[in-house]
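Undergrad: Sequence first, then the predicted structure:
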Amino acid sequence: MTTQLDRPTPRAEHRSLRNRAGNAGRRTVSNKAFSSLLTVGMAIAVIPLFLIIAYVVYRGAGVIGIEFFTENEPPYTREGGGYLAGFFGTLYIMALAILMAVPLGIATAIYLVEYGTGKLSTVVRFFTDVMTGIPSIFVGLFVYGLMVSGWISLGFGTFAAAVAIAIIMLPIVTRSAEEMLKLVPDEWRNASYGLGAGKAQTIMRTVLPAAAPGLITGSMLAVARGIGETAPLILTALGSVFLVTAFQGDPQAAVPLQIYNGARQPFEAGLERAFGGALSLFGLVLFMIIAARVIGARANKRK
């Protein structure tokens, strides 16, 4: 009596790898079609970007010079002059905004990663994501109603503008810092605890140094976002053509405001300076983004 176990197991038919499935040709054609479609879509999306950059460079390159960074803006009908007040005001506002947004954003990220385990951390993450997508004009209206003419009534000035820009930068810093802190291996924390370090010492001497390149990269990207904002500054800084050093109480100049004001008047000299300011601002933002990429790439290579 032969059982099923005694029967010889039929060998699977050998199939050459050169033999293609019946639908392989159709899949190849579909793959090429979708690849071509995506390439065309990418080209359509990139062409307007290159046209904008080329047009700004064409209109603004002739204005850029030493006097553009060292002289105040003359009346719109006169040629020459520059955006000295705007560059000073932008740097002043951004310095204050960085001092407010970066430490607070990193501290919030530390809480979310190292301490936050309850509902509060979920609420903080939710509102951080919501703030990332809020239009900047709403932030300007909030600061205007709170600080400029509302409850505090400090008037237009540098500090109010810095608060508005810091609010825009804060969620970007928080979310990027949170992701960078999560990338630090838990083994490093456990090794620090094993050597007798406390929670605060582990964070300050192990976690933050390990995540420092990523924290710098995220902070620079947040600065690149905030430095080009115009809508909040209209409602907080107001704008000026003179160099203003006051902390608060006097309208402050900024490059985005001077670009906005120069672009909406009909005189060619003012328009040319507006394009020069746009080109300068574009170069500054591009430099920050490239620097952030280089810092991140070098940090990953060292790791």
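TA: Yep, it's here.

Undergrad: Going by C-alpha atoms from here, please, whenever you check contacts or count neighbours.
TA: OK.

Undergrad: Do a quick rundown of the helices in the stretch 51-200 of the chain.
TA: Along the stretch 51-200 of the chain, counting by DSSP state H, counting those that start in this stretch, helices occupy 66-70, 84-110, 119-132, 136-143, 158-182, 186-194, 199-202.

Undergrad: okay if I get those as CSV plus mean neighbour count and distance to Thr217?
TA: Putting the helices of the stretch 51-200 of the chain into CSV (neighbours: other Cα atoms under 10 Å; distance: least, Cα to Cα, whole Å) gives the following:
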stretch, mean neighbour count, distance to Thr217
helix 66-70, 15, 27
helix 84-110, 22, 12
helix 119-132, 14, 17
helix 136-143, 20, 22
helix 158-182, 26, 9
helix 186-194, 13, 22
helix 199-202, 14, 22
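
Undergrad: Distance to Ala299 added to those helices, as JSON lines?
TA: What follows is those, written out as JSON lines (distance: least, Cα to Cα, whole Å):
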{"stretch": "helix 66-70", "distance to Ala299": "34"}
{"stretch": "helix 84-110", "distance to Ala299": "19"}
{"stretch": "helix 119-132", "distance to Ala299": "26"}
{"stretch": "helix 136-143", "distance to Ala299": "32"}
{"stretch": "helix 158-182", "distance to Ala299": "12"}
{"stretch": "helix 186-194", "distance to Ala299": "17"}
{"stretch": "helix 199-202", "distance to Ala299": "20"}
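
Undergrad: how about the ones you listed, which one is nearest Arg273?
TA: helix 66-70 (8.4 Å; Cα to Cα).

Undergrad: who's in contact with the closest one?
TA: Helix 66-70 has contacts (Cα atoms under 8 Å, 6 or more residues apart in numbering) with 80-84, 87.

Undergrad: if we go to 6 Å?
TA: Helix 66-70 has contacts (Cα atoms under 6 Å, 6 or more residues apart in numbering) with 81-84.

Undergrad: The helices of the stretch 51-200 of the chain: which one's closest to Pro48?
TA: Pro48 lies closest, by Cα to Cα, to one member of the helices of the stretch 51-200 of the chain: helix 136-143, at 23.6 Å.

Undergrad: Take this one as well and set it beside the first:
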Amino acid sequence: MSNTVMDKPPVTVPPPGGRTLKQPRLPRWAPLGLGLLSTGVGVGAGLVFGLDSRIQWGLIAAVFFVAATYALTTAVEGERQAKDRLVTSLVWVSFLLAALPLASLIWETVARGAKVVDGYFLTHSMSGVITLQPGGGIYHALIGTMEQVGIATLMAAPVGLFTAIYLVEYGTGRLAKAVTFFVDVMTGIPSIVAGLFILSFWIIILDFGYSGFAGAMALAILMVPIVVRSTEEMLKLVPNELREASLALGVPKWRTILKVVLPTAIGGITTGVMLAVARIAGETAPILLLVFGAQSINNNPFEGAQSSLPYYVYEQWANGNEASYDRAWGAALVLIAFVMILNMVARGIARWKAPKTGR
């Protein structure tokens, strides 16, 4: 009798509420299928209701995707998993809504600018070119941008670096708080204000003329707070143990900063400077006020009017004809490529200087 009882299979008691331990799950292809279905619904609704804007189609598809995901997940996996998928869907939809304008901008710029960007366009200026006719190039504007950004970097990078070193290594009391406050204020200052300041001080009060150097000074004002903030954060990441070990050996503080702190943070500092350069390369408002623009090549940034890529784009677009529009799109493409190259260089430096860890 005891053997008979032992041979019986164990009785499985279901959990309270009738639920099983293994809940049903949607297949892996469900999000992709819902995305395709939502796209079809958005296109169909746009065609049926006569909506001309593709943005409206996309918004309809996004709303349908979020609602359908939540409803289907609730029916199959339960309300708890449905809330999780709802938040995930909102994150993906927000990402696509943020990425689509950027992708559209890049596509439009490449499609329109590639028609004129060639060797001739990059090596000739607008001297003697009739704006209504095709031809001309951006060589004078490219030279102006490189000189103005280079001079601004030479002025702003040391000032920003030394200010950050003071705030991190020496700054205490009211002076450090005041410097930090003004750096925060300068971070949010509109670029036109920097241009107006240099215009009133350099050109109106001191009676100097329009020049690339005047534009570079305004760009330097915009660049300083970015360099200060990025350098300050990189210096704070340096472990205090390195400083203490150097000071314990009798090394002076200035030499510790020069030989220990800065070499440790040089990768992040260089990246911050490169990102600041990329930030000011596309500034237009100060350049419109201070460099005045020129159609011919001016290699001297300290005398005479000079052009730049942002000014060239504005100038050509203001001409209001098809040939000028093409040149404006071509210059915009070159400017975007210039900024992208600077960002890639910054990321490359950051990876190259990053500490290598291994097991």
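TA: Okay, I see it. All values reported here derive from a predicted model rather than from experimental measurement.

Undergrad: circling back: by neighbour count, which of the contacts of helix 66-70 of structure 1 wins?
TA: Most neighbours among those, by other Cα atoms under 10 Å: Tyr83, with 28 neighbours.

Undergrad: What is the aligned counterpart of that one in structure 2?
TA: Residue pairing (TM-score structural alignment): Tyr83 of structure 1 is matched to Ile138 of structure 2.

Undergrad: What's the match for Lys259 of structure 2 in structure 1?
TA: Matched by TM-score structural alignment, Lys259 of structure 2 corresponds to Arg205 in structure 1.

Undergrad: what about its match, how many neighbours?
TA: By other Cα under 10 Å, neighbour count at Arg205 of structure 1 equals 12.

Undergrad: distance of it from Leu49 of structure 1?
TA: Plainly put, Arg205 of structure 1 is 43 Å away from Leu49 of structure 1 if you go by Cα to Cα, to the nearest Å.

Undergrad: And Gly270 of structure 1, what's its match in structure 2?
TA: Mapped onto structure 2 by TM-score structural alignment, Gly270 of structure 1 lines up with Ser324.

Undergrad: Go ahead and list the helix or strand containing the closest residue in space to that match that isn't next to it in sequence.
TA: Nearest residue to Ser324 of structure 2 in three dimensions, chain neighbours excluded: Gln316, at 4.9 Å (Cα to Cα, 6 or more residues apart in numbering). Using DSSP states H and E, Gln316 of structure 2 falls within helix 309-319.

Undergrad: on average, how far is that helix from the matching bit in structure 1?
TA: Superposed on structure 1, helix 309-319 of structure 2 shows a mean distance to its aligned partners of 0.9 Å (mean Cα distance after the TM-score superposition for structure 1).

Undergrad: what residues does that helix touch?
TA: If you take Cα under 6 Å, 6+ apart as the criterion, helix 309-319 of structure 2 is touched by 141-142, 282, 284, 324-325, 328.

Undergrad: For those, could you give me JSON lines that also reports secondary structure and distance to Thr172 of structure 2?
TA: Output for the contacts of helix 309-319 of structure 2, formatted as JSON lines (DSSP: H, G, I helix; E, B strand; the rest coil; distance: Cα to Cα, whole Å):
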{"residue": "Ala141", "secondary structure": "helix", "distance to Thr172 of structure 2": "45"}
{"residue": "Leu142", "secondary structure": "helix", "distance to Thr172 of structure 2": "43"}
{"residue": "Gly282", "secondary structure": "coil", "distance to Thr172 of structure 2": "36"}
{"residue": "Thr284", "secondary structure": "coil", "distance to Thr172 of structure 2": "37"}
{"residue": "Ser324", "secondary structure": "helix", "distance to Thr172 of structure 2": "55"}
{"residue": "Tyr325", "secondary structure": "helix", "distance to Thr172 of structure 2": "54"}
{"residue": "Ala328", "secondary structure": "helix", "distance to Thr172 of structure 2": "50"}
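
Undergrad: For these, work out which two are farthest apart.
TA: Farthest-apart pair in the contacts of helix 309-319 of structure 2 is Gly282 and Ser324; separation 19.3 Å (Cα to Cα).

Undergrad: So for these two, which sits in the more crowded spot?
TA: Ser324 (23 against 20).

Undergrad: Show me what Ala231 of structure 1 lines up with in structure 2.
TA: Counting by TM-score structural alignment, the partner of Ala231 of structure 1 is Ala285.

Undergrad: Name the nearest residue to that match, sequence neighbours excluded.
TA: Once flanking residues are discounted, Ala285 of structure 2 sits nearest to Ile192: 5.3 Å by Cα to Cα, 6+ apart.

Undergrad: how many neighbours does the equivalent of Thr39 of structure 1 over in structure 2 have?
TA: When structure 2 is aligned by TM-score structural alignment, Thr39 of structure 1 is paired with Trp92. Counted with other Cα under 10 Å, residues neighbouring Trp92 of structure 2 total 13.

Undergrad: Same check on the one 5 residues further on?
TA: Using other Cα under 10 Å, Leu97 of structure 2 is surrounded by 15 other residues.

Undergrad: how far out from the middle of the chain is the helix or strand where it lies?
TA: Following DSSP H and E, the helix or strand that holds Leu97 of structure 2 is helix 79-113. On the basis of Cα atoms, centre = their mean, to the nearest Å, helix 79-113 of structure 2 sits 17 Å off its chain's mean C-alpha point.
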